[in-house]
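In: Got a predicted model here, sequence first, then my questions.
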Amino acid sequence: MPASVKGGVGARIAYYRSVVRPKMTQQQLADAACVALGTIRKIERGERGVSDATLEAIANAIGIDPARLRADRGPAHTAVHAALPALSASIAAYDMPQDGPTRSLNELSAAVEQAAGWRLSAQYTRLVRQLPDLLTELSRAYHQAPGHQRQELAGLMVRAYRSADAVAYKFGALDLSARLIELMRWATPETGDPLLAASVAYVRTETFFAAHAHATGLRALEQALDTAPAPTKPSEIAARGALHMRAAVIAGRDRNPSAAATHLDGARSLADHVTEGVYYGTAFGPDSVRVHEVSVAVSLGDEHVGRALDVAGAWKPPSSLPAERRSGFYIELARAQLWSGLGDDAFESLKVARRIAPQHTREHPWVREDTATLRRLKRSDAETLTAFAEWCAAT
């Protein structure tokens, strides 16, 4: 939300109602949120307060995280970090969950899909509030289910663990992230789904990034490529292509330009045979490969950085790509611009990343590092840059 939009929660609701989701009237919002029209009007005028339940309903109707609407909202990392112990406790008892109610398989599937959508749109505060109870319920359902349902429930558990891992990894809880990945690997064989196994291999690369074990991570991905199904159907093509994209990036981090180019070529070739979309929780297609071209160029550094600028000069990620991936593109581009002496352009890219996915941008370590560097180097627009640095806690 632009800094120029002042006021409390009512002003924020009015802003997102009219701008983030154009032409949404007060009546449409009231209908979607199951809140009286008069209540919406009074809240927007600042004539009455709003309960947490009503705020959640309004945010869901607009399609944003409730944290964006709070007039007294604190940094997203505060809410997420406060919820991480509950997330940790929910997986500690994965094999002996507490007794309680369990929804139907269809309802659980819908809840897991909703969580995946929040992950892809980088709505981490919303995600972390729901996940502990969902993970507990899935474990309970899995251990209580008859044999013929356990396979599907195991798949739902893997997908839910992946959403939880996104929060843990992005917010620096690396031990928790590693535990979640191991649980994904534990549950995957039960699903009997080789494409889900490929998805888990993709996510597992985070542990190698975190440990700076890039060569080992590259070997793990190449082993996953060896065992992945032959790419005939779109889902199989996308699974293999996603592994190539990931391998290209980690090869770049390993400063292995030959392997990076080989895997990027593999991803590009496969992307020509599918439409851009989300397959098994990972976006893949021609646009995603272009995003990874920038990432690989930045990972390789030095003379390769110019390639990132070339890609960005001729193309921008479309709004149809998941917010997390689009914001990542601009974060990577900002680093390439900064290294190329384009400080103003780098700051503009960081601001674009913030507009697309504020929580993802604020928690990205490169954003803090590059903002701190810009503060040391930049002389113009110092006030705006300082405000940005305070927002992302750059030192």
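Out: Arrived safely.
In: hey, let's count contacts and neighbours off CA atoms from now on
Out: Fine.
In: Which residue comes closest to Thr395 once chain neighbours are left out?
Out: Ala372 (5.8 Å; C-alpha to C-alpha, 6 or more residues apart in numbering).
In: do the same with Ala166
Out: Using C-alpha to C-alpha, 6+ apart, the nearest residue to Ala166 is Arg119, at 6.9 Å.
In: Just give me how far the helix or strand containing the one you found sits from the chain centre.
Out: Counting by DSSP states H and E, the element that carries Arg119 is helix 105-120. Centroid displacement of helix 105-120 relative to its chain, using C-alpha atoms, centre = their mean, to the nearest Å, is 14 Å.
In: can you list the residues that contact that helix?
Out: Here helix 105-120 makes contact (C-alpha atoms under 8 Å, 6 or more residues apart in numbering) with 124, 126-127, 131, 134, 138, 153, 156, 159-160, 163, 166-167, 281, 322-325.
In: Stretch 262-272 now?
Out: Residues contacting stretch 262-272 (C-alpha under 8 Å, 6+ apart): 237-238, 240-242, 244-245, 247-248, 284-286, 289, 293.
In: Closest to Arg219 out of these?
Out: Ala247 (8.7 Å; C-alpha to C-alpha).
In: Show me what the helix or strand where Lys42 lies packs onto, helices and strands only.
Out: Using DSSP H and E, Lys42 falls within helix 37-45. Contacts defined by 3 or more C-alpha pairs under 8 Å, 6 or more residues apart in numbering; DSSP states H and E place helix 37-45 against helix 9-15, helix 26-33.
In: try it against this one:
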Amino acid sequence: MSAEITTPGPGANVKVLRLERGWLQDYLAKRAGMSKSMLGKIERGERPLSQSAGAALANALGVTLDELLGPAPVQAGDEDRLKELRAAMRRFDLPTGEPARADQLEADVAELIRLRGDANLTAVTEKLPSLLLRVQEHAHRTGLPRDWTRVAEVYSTVYWLAARHRWMTMAELAVLKQRQAAERADALTLTVAARDEAGTFLNGGDFGGGLALVDQAIVRAESTLRGRERYLGLNLLHLRGLTLAGRMGEKKAAKRHIKAAQATAEEIDTDVNLQGIHVGPENTAVHVMATYVDLRRFTEALDEGESYLRAGPTLPATRIGPLHMNLARAKLELKDREGAVDSLLTAWDVAPQMSRVHPTSLELSRVLVSLHKRSNPKVTALAKRTGIHL
């Protein structure tokens, strides 16, 4: 196999953007606060581009993190559906005049959330445009908070879909509309909207801004939520907070959010699906494991992840797929390349559509293929799935 994989991907994009500017590695490395050796390994596919390193390089290059990682291409047949979805989003305050049955809407939203949990991006894309128009129409007709919660829930899924593909213009518009709907709903729905809004900061590499937004939302949630809803909302926000802190390398902030997330998860007892997002002990364990990887606590991450899997996970593919990606990250850093390949292939088996577009999956594939200098059936299978030419 070649020493350098030139297939486009997160790490390879760094070199493309650097050469577009006519910069030498020394110059970019200095601007990003990293060694030339580290930058060279990232560009050659000998070391994966982490989100924290990616944010530093994006800032040095004058782009956002999502721009550095590169948007996922629109799949054949989805262009028309995405046009319809954008049109539905524009008509947020323009009712269609077509009545919709409340019971059918409830069933359709439940089906959408199930498809989201399965990480079925194609089916979610197909279902969203019509459903969004109908839930908006119904909420305008009734004006009831529960119906505006349903609108916010659908917009949360629009954000999820757009963020997975790094279509950030759509993602940012989605969270804006989600917040507008949430303001007509209730305090818990507004908390979910704040979590997703902080996600756009995460996607763009502005981890500090996202963390500040989370802290504001926590203060508001503590004063507006009561009972079980309070634990649900706070767990949701602390999960976002620990992820942002981990990406920043802020150990104290990460520890604070981890402790708070675990405490609220104990009160919830069993994971529940809150408007398409899981909160509770299991998802907390999955998030903590990922943050350990971000903080370079690889052995602890591996122990946490494998312990969770031994206990028998019940979370859906949208959470288990990234769990295996993070296991692959930890194993690669611990020099277990074969184990990393196995974990990444498992992520593909669990959530193939997500793995096809997820930057961690793409980057790990690029690096693992590059590092294997001899024929390996598993690596060959991984390269084929990712579209890397050997």
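Out: Received, thanks. Predicted model only: the values in this text are computed from it and were never measured.
In: How close are the two chains, by TM-score?
Out: Superposed pair, TM-score by TM-score structural alignment, normalised by the length of the second structure: 0.75. Supporting alignment: 314 aligned residues with a C-alpha RMSD of 2.1 Å.
In: could you pull out the helices for the stretch 1-150 of the second structure?
Out: In the stretch 1-150 of the second structure, the helices defined using DSSP state H, counting those that start in this stretch lie at 10-20, 25-32, 36-44, 51-61, 65-69, 79-90, 102-117, 121-142, 145-165.
In: Output those in TSV; the columns should cover distance to Leu295 of the second structure.
Out: TSV is the format used below for the helices of the stretch 1-150 of the second structure (distance: least, C-alpha to C-alpha, whole Å):
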stretch	distance to Leu295 of the second structure
helix 10-20	20
helix 25-32	19
helix 36-44	17
helix 51-61	10
helix 65-69	19
helix 79-90	37
helix 102-117	27
helix 121-142	30
helix 145-165	23
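In: can you put the ones you listed in TSV and add mean neighbour count and distance to Arg329 of the second structure?
Out: TSV is the format used below for those (neighbours: other C-alpha atoms under 10 Å; distance: least, C-alpha to C-alpha, whole Å):
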stretch	mean neighbour count	distance to Arg329 of the second structure
helix 10-20	20	14
helix 25-32	17	22
helix 36-44	19	14
helix 51-61	21	12
helix 65-69	24	17
helix 79-90	16	32
helix 102-117	17	23
helix 121-142	20	24
helix 145-165	24	19
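In: so what corresponds to Leu364 of the second structure in the first structure?
Out: Using TM-score structural alignment as the criterion, Leu364 of the second structure maps onto Asp370 of the first structure.
In: cool, Arg150 of the second structure as well?
Out: By TM-score structural alignment, Arg150 of the second structure lines up with Leu156.
In: Could you do Ala174 of the second structure as well?
Out: Match for Ala174 of the second structure (TM-score structural alignment): Leu180.
In: Equivalent analysis for Gln51 of the second structure, please.
Out: Match for Gln51 of the second structure (TM-score structural alignment): no aligned residue.
In: repeat for Thr122 of the second structure
Out: Checking TM-score structural alignment: Thr122 of the second structure goes with Thr125.
In: can I assume its match is in contact with Val80?
Out: Yes. At 5.6 Å, Thr125 of the first structure counts as touching Val80 under the criterion of C-alpha atoms under 8 Å.
In: Pull the contacting residues for Thr122 of the second structure.
Out: 78, 353.
In: If we use 7 Å, what do you get?
Out: Applying C-alpha atoms under 7 Å, 6 or more residues apart in numbering to Thr122 of the second structure gives no contacts.
In: measure it to Leu28 of the second structure for me?
Out: 38 Å (C-alpha to C-alpha, to the nearest Å).
In: For Lys335 of the second structure, which of the helices of the stretch 1-150 of the second structure is the nearest?
Out: Per C-alpha to C-alpha, nearest to Lys335 of the second structure of the helices of the stretch 1-150 of the second structure: helix 36-44, 15.3 Å.
In: now the closest one, how far from the centre of its chain.
Out: Distance, centroid of helix 36-44 of the second structure to centroid of chain: 25 Å (C-alpha atoms, centre = their mean).
In: Could you do stretch 350-370 of the first structure as well?
Out: 12 Å.
In: Stretch 147-163 of the first structure too?
Out: So, by C-alpha atoms, centre = their mean, the centroid of stretch 147-163 of the first structure is 20 Å from its chain's centroid.
In: what does stretch 79-86 of the first structure give?
Out: On C-alpha atoms, centre = their mean, the centre of stretch 79-86 of the first structure falls 17 Å from that of its chain.
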